[in-house]
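K.L.:
Please find the sequence and the predicted model below.
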Amino acid sequence: MNQFIFALKTLGLFTVTAIAEIAGCYLPYLWLRKGGSVFLLLPAALSLMIFVYLLTLHPAASGRVYAAYGGIYVSVAVLWLWQVDGIMPDRWDMIGSLISLTGMAVILLAPRAS
């Protein structure tokens, strides 16, 4: 049960971290490519600062943790595509997200020697 609770907390932290990272990169994109206001850079910078702070809360700063985070990042990016960009993910987006989440679960939940 402890591993399940750890996994849920980690999943939530990864999701919030991914949102902060994507928002921090998306807002400058709107400014540079879509003619948005230069003032979009202020919330972008704040979002990236939050992202960096959230990285310090992850269970460990290791390749394994960041690899697991990558699975969540891919899925959140596909949801962002749908919810923010208004582009409905196709089956390949969904399959790719499921593969990423499966890989994340294997990395995060694999039994390891303490």
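P.N.:
Sure thing, it's come through. Keep in mind that this is a model prediction, so the values were computed, not measured. Numbering: from 1, shown residues only.
K.L.:
Please make it C-alpha for all contacts and neighbour counts, starting now.
P.N.:
Will do.
K.L.:
The nearest residue to Pro89 once chain neighbours are set aside - how many residues pack around it?
P.N.:
Using C-alpha to C-alpha, 6 or more residues apart in numbering and skipping residues adjacent in sequence, the residue nearest Pro89 is Trp82, 6.2 Å away. By the criterion of other C-alpha atoms under 10 Å, Trp82 has 14 neighbours.
K.L.:
Second structure for comparison follows:
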Amino acid sequence: MIPFIKTIVFFILAGLCEIGGGYLVWLWLKEEKSIWYGIIGAIILTLYGYVMTLQTASFGKAYVVYGGIFIVMALLWAWKIDNFKPDKYDLIGTAIIIVGIAIILFIPRK
């Protein structure tokens, strides 16, 4: 069970770094916040690259799975931080993505 938890924690941490860092850069460039938002955002985005290397899966598989996790986390971020209201189709799509992630990551291969 520990490897499963470790994998999920690293994916969530990577998502927070990518979305959070990107959000800070967005605030700097699009909403004219201080350059420090951009600098901190860039540092966090660099940290995202490091966190992804902590995965035990191969590069390709880790990024395929992370793509799905990123979509789920981005929807949650938009809902909680950006006041986006997901509708039933957003939720159905997210459920399909979660099933896809589970199949790719956890179904045993021969």
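P.N.:
It's in. This structure is a prediction, so every number in the text was calculated from the model and none was measured.
K.L.:
just to revisit the earlier point, show me what the residue nearest to Pro89 of the first structure lines up with in the second structure.
P.N.:
For Trp82 of the first structure, the aligned residue in the second structure is Trp79 (criterion: TM-score structural alignment).
K.L.:
Chain neighbours aside, what residue packs nearest to the residue nearest the centre of the second structure?
P.N.:
The centre of the second structure sits closest to Gly15, judged by C-alpha atoms, centre = their mean, with a distance of 2.5 Å. Leaving aside its chain neighbours, Gly15 of the second structure sits nearest to Phe70 (5.7 Å; criterion: C-alpha to C-alpha, 6+ apart).
K.L.:
mind checking how far the helix or strand that neighbour falls within is from the chain centre?
P.N.:
Per DSSP states H and E: Phe70 of the second structure is located in helix 59-80. Centre-to-centre, helix 59-80 of the second structure and its host chain are 4 Å apart (C-alpha atoms, centre = their mean, to the nearest Å).
K.L.:
how close does it sit to the first structure?
P.N.:
Here the mean offset of helix 59-80 of the second structure against the first structure after fitting is 1.1 Å, by mean C-alpha distance after the TM-score superposition for the first structure.
K.L.:
Before I go, just wanted to say thanks for your time.
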